[in-house]
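**Student:** Predicted model and sequence follow; I will ask about them next.
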Amino acid sequence: MLPFTNKTQAISCIKQILPLGILAVALLISCKSEEPSVSVEQWGVFELELVGPDAGNPYLEIDFYAEFTSEEGQRLQVPGFYDGEGVYRLRFSPPTQGIWHYKTQSQISTLDGNIGSIRAIPPTGTNHGPLRIVNTFYLQYADGTPYYGIGTTAYQWTSVKQSIQEKTLETLSDSPFNKIRMCLFPKHYQYGNETEPWAYPFQRNGDANDFTQPNFAFFQNLDKRVHQLMDMGIQADVILFHPYDRWGYAFMGNEMNEKYVRYLMARLSAYRNVWWSLANEWDIPSIKETIDWRGIGEMLQREDPHQRFRGIHNWYSSEDHFYDHTEDWITHVCTQTYEFWNAIRWRDRYQKPLLFDEMRYEGNVPSGWGNLSGEEMTAYFWMAGLSGGYPTHGDTFRNDSDEETEVRWWAKGGTLMGTSPDRIAFFREIMEELPVHEMSPVFIASEDPKSLMKNQHLFEKPGEVYMLYTGSEGQTLSVNLSGSGSYLLQVIDTWGMEIVEERTVTSGEFSFTTQKPYTALLLKRAD
């Protein structure tokens, strides 16, 4: 009996030995693969650690990757990376179950020709896989579990002191947010953002950066934080570049930009919660022409073995300042705007999921982008959600996370001080009960669409479920309830977080005049 564990392995081995003639029988024994000693969940993370040279500059000089092959013949080339002190790592997230064989390749002998296999076992617990796009505009987990994206923003939370990072994770664990926008590089801006990072991404000689020498402690901490977010079920929307930079990371030059992005891809791509956001506010003049945005985006599309989402964020809210989201490398529309009245047009134009990734923040800073009331922030979530998009929160209040430095959630994380998160949690609960990925938005404008609270939003699966919202009292909400029979009506006080009225209504034309602001109506077919 030939020593194979399955038919596919046998066929592969026979193909290798057929040209060898009489040596085939002798060599047959060497084709046997041992049962994998390592098991990892499908969509989990397998990490291979090897020891190699630490002389010279391995970051620039040594290439290291592995080819992973499934028993069904799927092949993925996975890059490895140098992690300091002669340690080389490679991370792979198996997209399917079963046995995966790998073989490393490098110009360095100790990193070349290492072979092995792993067994990808069924996922458990909260491991539902990475997100996938469904029905053009919506997201769900790879195993089919529904996902409704509720984002927040803490731009440089992994660049501040460790105690604040820990406080941020503690806060997130008790929050409604399942996605966070976060910069890799530290950020220099007003409102407490003038502090130095806890560690620099690259080695520094005085005030000068050495972009050829990563600070491995910084990146190891980033790995740790992204992994912690993954375990919490929170998507990490990692921003690669931004213009709020007194250290020079936005001006590394094309060669170092590509090297840095490839390095980051090797470190983080295996985490199923990672997204790539090329920029925060790409169109600010200081970086608009200094970075090859299309080149970076297409490189990620071409080389990322796990094909994580890819987006890019604008500065001005006007569509004139949007990056061209029709480009093939972009997976979703990432906007900085509160022009909810344009949502349907953008969906139709770009044919991709729409994320309102910055639509002003709750807080008390003088700048208009950061002083929404809690009521307004909550209303923005309802308007964005019922426009068929995914909304994102921010909080600019100074919080109590550190006695020495000024900490505001939107910038550094820490604790949440605003009044909207509980109401956002209530919004999320309602949206997660709806067949969102089968629903479509309808917009009913007031005389001036910019008067946001007077506009009306309808989100519907005709004949089954309808959700309506307006931010103003005295507004008459109308909808044609299709089919025959009856619907269960719930009148929802979205700020008070309660159902204030519940009754059955008949199908056909239905109207309701709001008695208070921030009212939503939910109508579900009674049967």
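**Tutor:** Thanks, I have the structure now.
**Student:** From now on I want contacts and neighbour counts done on CA atoms only, so please keep to that.
**Tutor:** Noted.
**Student:** which residues make contact with stretch 213-230 from outside it?
**Tutor:** Contacts with stretch 213-230, where a contact means Cα atoms under 8 Å, 6 or more residues apart in numbering, come from 57, 59, 83-84, 158, 169, 199-203, 235-236, 267-268, 271-274.
**Student:** Test my guess that residue 337 contacts residue 355.
**Tutor:** No: with contact defined as Cα atoms under 8 Å, residue 337 does not count as touching residue 355 (9.8 Å).
**Student:** Compare these two and say which is more crowded by neighbours.
**Tutor:** Applying other Cα atoms under 10 Å to residue 337 and residue 355 shows that residue 355 carries more neighbours, namely 27 against 20.
**Student:** Now do the same contact list for residue 518.
**Tutor:** If you count contacts by Cα under 8 Å, 6+ apart, residue 518 has them with 379, 469-473, 493-495.
**Student:** take the one below as the second:
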Amino acid sequence: MDRFEAANQSEERSLRSVGPWSTVEFEFESDVDYARPYEEVDVIATFVGPHGETFRRFAFWNGGRSWRLRFAPTAAGLWAFTTAATDRTNGGLHSVAGELLCKEGSAAPLYEHGFLRASGTGTHLEHADGTPFFWLGDTHWRFAWEKWDRANKAGWSSQFRDTVDRRVRQGFTVYQANLLSWNPPPFWDRLLAGGEFDVAFFREVLDPRMEYIAASGLVNAIGLAWYAAVDGHPSAMVRLARYVVARYGSYPLVWTLGGEVAGYEPATRAQRLAAWRDVALAIQRDDDYRHPITAHLTCERPMPAEFQNEEWLTFTLSQLGHGDLDMSSEHWTDHLAAHPGKPLIEGESFYEGLTSVEPNGRRPVTDTMVRQVAYRAFQSGCSGYTYGAQGSWNGAWDSESGKSMWGDLPWHEGVDLPGAEQMGFLRRFYESVDWTSLSPAPELYSTESWINSTMYRPHVASNATRDIISVYFGETYRHDDGDAAVEVSDEGTYRVEWFDPRTGTFESVYDAERAENRRLGLPCPPTPGDWALLIRRNVG
């Protein structure tokens, strides 16, 4: 009788139970009072699953003599664990055994398909069962500072929770955040100076937020701090990383290490990269779930290539920026050509409502500007995009507290900006086809117009057989400036659909036949502005 069969017989017992990929927590009481439990002792549990699979999970100190252990089973059946503490004389922590029952069924699609990994093709992320994961992120670098039980927005009761709920309804799949942000809470400085570890900050502030994000079905793309936090104290950041893996590693996560990990000062670049590399390696050693690991990169041209040859890097999280430097789509395609086999996700670009830093003059970023970057990213080979709204990305409670070079829009106005809803429409557009099969195909487009073939050229993507083609036209494209066409694959008819990225609706759907030279003429869109076009060969 295997462990799965044994699980069926164990249901009569009083066992903790949970669904696959969902977190269950166990509590232990230490027999010893340690002066610095955060640093003095490690407790590791080895879980054995119904088919012999094993996972290690570190327990974490939760204050006083209390220790907790969090685990998410990956398959239905009976799981058993045994702990091992570095202090083997501590009977409350060492050689403690337990069981739990994992039952089929879960509430959110995220828990149905499992945690994330890179696909076998190296082009996108997917769930543990092979289901493609569409990365659509929302930025909250200061999520720990967002109010849990207050909101200065009519009809809302929580700045944090109501924002999460809104983004879930809009179709977002990722919550991109940073634990300590660029101005860490006071406990970090006290810890570096030899003071006590502030477990209450994790227990009372971070725990409910991390749990709420996971319960909402979002993947948390989490960083630890901003780049300079490792200066002079790299080992402290490694220890913090290990604690965070123990405390939150059973949730659906992506590790982004820290914000702009290299920093922008040449004199400290190498040492910062080395320090953050040590953080990544520590996470990889302690995380048996193998959550994807990446690094939030600096805004540079060409795109930074740090860590590309390192085994722990799952995908690249680029930063095209906010107009500081050239934002041509070639930066994505060039990066993918130079570093094939790793997915590329655009992680920070043109936050809506932010005041841009373009060389020719600063201006508020509009929803149109956001759309044009996001669609071009997918058309250029990116497999995900992270949106940001002024006031939300920096957690600005009001105009006064949010005032900076980036603008002074408060969160309760930024959260309502139209681009967020339109990002959900973008997801709808790509998920209407097998989006993971698309790759940049600029060679398929031809036109009589010189200006449309050069300055205002649309972005074309296609699958390998050319029976699915997507075209994105920016608002500057001149639809009345000569004929244009795309090259398709086979004889027969094609379904041609205009998609309005402002409303999320398909319009002017019709069937068209290709010409003998395999060219399919491109129609004019229903109205001016940016539009997406979807072309699919009719089968049967």
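**Tutor:** Ah, there it is. In this text the structure is predicted, and so the values were computed from the model without any measurement.
**Student:** Can you give me the TM-score here?
**Tutor:** Counting by TM-score structural alignment, normalised by the length of structure 1, the TM-score of this superposition works out to 0.82. Behind it: 485 aligned residues with a Cα RMSD of 3.4 Å.
**Student:** Identify those among the contacts of stretch 213-230 of structure 1 that sit within strands.
**Tutor:** Counting by DSSP state E, the contacts of stretch 213-230 of structure 1 place 202-203, 235-236, 274 in strands.
**Student:** got a winner among those residues for most neighbours?
**Tutor:** Highest neighbour count within those, by other Cα under 10 Å: residue 274, with 27 neighbours.
**Student:** ok, the nearest residue to that one once chain neighbours are set aside to residue 428 of structure 1 distance?
**Tutor:** Once its chain neighbours are removed from consideration, residue 274 of structure 1 has its nearest residue in residue 236; the separation is 5.0 Å (Cα to Cα, 6 or more residues apart in numbering). Taking Cα to Cα, to the nearest Å as the criterion, residue 236 of structure 1 is separated from residue 428 of structure 1 by 19 Å.
**Student:** Check residue 14 of structure 1 too.
**Tutor:** Residue 14 of structure 1 sits 55 Å away from residue 428 of structure 1, going by Cα to Cα.
**Student:** what do you get for residue 523 of structure 1?
**Tutor:** Taking Cα to Cα as the criterion, residue 523 of structure 1 is separated from residue 428 of structure 1 by 17 Å.
**Student:** All the strands of the stretch 1-150 of structure 2, in order from the start?
**Tutor:** In the stretch 1-150 of structure 2, strands defined by DSSP state E, counting those that start in this stretch lie at 16-18, 24-29, 43-48, 54-58, 60-61, 66-71, 77-85, 97-102, 116-118, 125-127, 135-140, listed in chain order.
**Student:** which residues are in contact with the longest one?
**Tutor:** Put plainly, it is strand 77-85 of structure 2. Outside strand 77-85 of structure 2, the residues that touch it by Cα under 8 Å, 6+ apart are 3-8, 10, 41-50, 73, 93-103.
**Student:** That strand vs strand 43-48, what angle?
**Tutor:** Counting by axes from the mean of the first three to the mean of the last three Cα atoms, to 10 degrees, strand 77-85 of structure 2 points 150 degrees away from the direction of strand 43-48.
**Student:** Centre of the chain to stretch 44-63 of structure 1, how far?
**Tutor:** Using Cα atoms, centre = their mean, to the nearest Å, the distance from the centre of stretch 44-63 of structure 1 to the centre of the chain it belongs to is 27 Å.
**Student:** On the secondary structure side, give me the element for the counterpart of residue 489 of structure 2 in structure 1.
**Tutor:** Correspondence of residue 489 of structure 2 to structure 1, assessed by TM-score structural alignment: residue 482. For residue 482 of structure 1, the enclosing helix or strand under DSSP states H and E is strand 476-493.
**Student:** Mind giving me the packing neighbours of the next helix or strand after that strand?
**Tutor:** Scanning forward in sequence from strand 476-493 of structure 1 by DSSP H and E, the next helix or strand is strand 498-513. With contacts defined as 3 or more Cα pairs under 8 Å, 6 or more residues apart in numbering; DSSP states H and E, the secondary structure elements packing on strand 498-513 of structure 1 are strand 476-493.
**Student:** Buried ones in the strand it packs on, by neighbour count?
**Tutor:** The neighbour-count criterion (16 or more other Cα atoms under 10 Å) identifies 477, 479, 481-482, 486-493 as the buried residues of strand 476-493 of structure 1.
**Student:** give me every residue that touches residue 45 of structure 2.
**Tutor:** Taking Cα under 8 Å, 6+ apart as the test, what residue 45 of structure 2 contacts is 56-59, 81-84.
**Student:** In terms of packing, which of residue 523 and residue 428 of structure 1 has more residues around it?
**Tutor:** For residue 523 of structure 1 versus residue 428, neighbours defined as other Cα under 10 Å are more numerous around residue 523 (25 against 19).
**Student:** counterpart of that one in structure 2?
**Tutor:** The pairwise alignment with structure 2 assigns residue 523 of structure 1 to residue 535, based on TM-score structural alignment.
**Student:** Quick one: average offset of the helix or strand hosting its match versus structure 1, please.
**Tutor:** Under DSSP H and E, the secondary-structure element containing residue 535 of structure 2 is strand 531-537. Superposing on structure 1 and averaging over aligned pairs (mean Cα distance after the TM-score superposition for structure 1), strand 531-537 of structure 2 comes out at 1.4 Å.
**Student:** Contact partners for the residue lying closest to residue 72 of structure 2 once chain neighbours are set aside?
**Tutor:** Using Cα to Cα, 6+ apart and skipping the chain neighbours, the partner closest in space to residue 72 of structure 2 is residue 23 (4.4 Å). Each residue near residue 23 of structure 2 by Cα under 8 Å, 6+ apart is listed here: 70-73, 250-251.
**Student:** how about a cut-off of 6 Å?
**Tutor:** Listed by Cα atoms under 6 Å, 6 or more residues apart in numbering, the contact partners of residue 23 of structure 2 are 71-72, 250.
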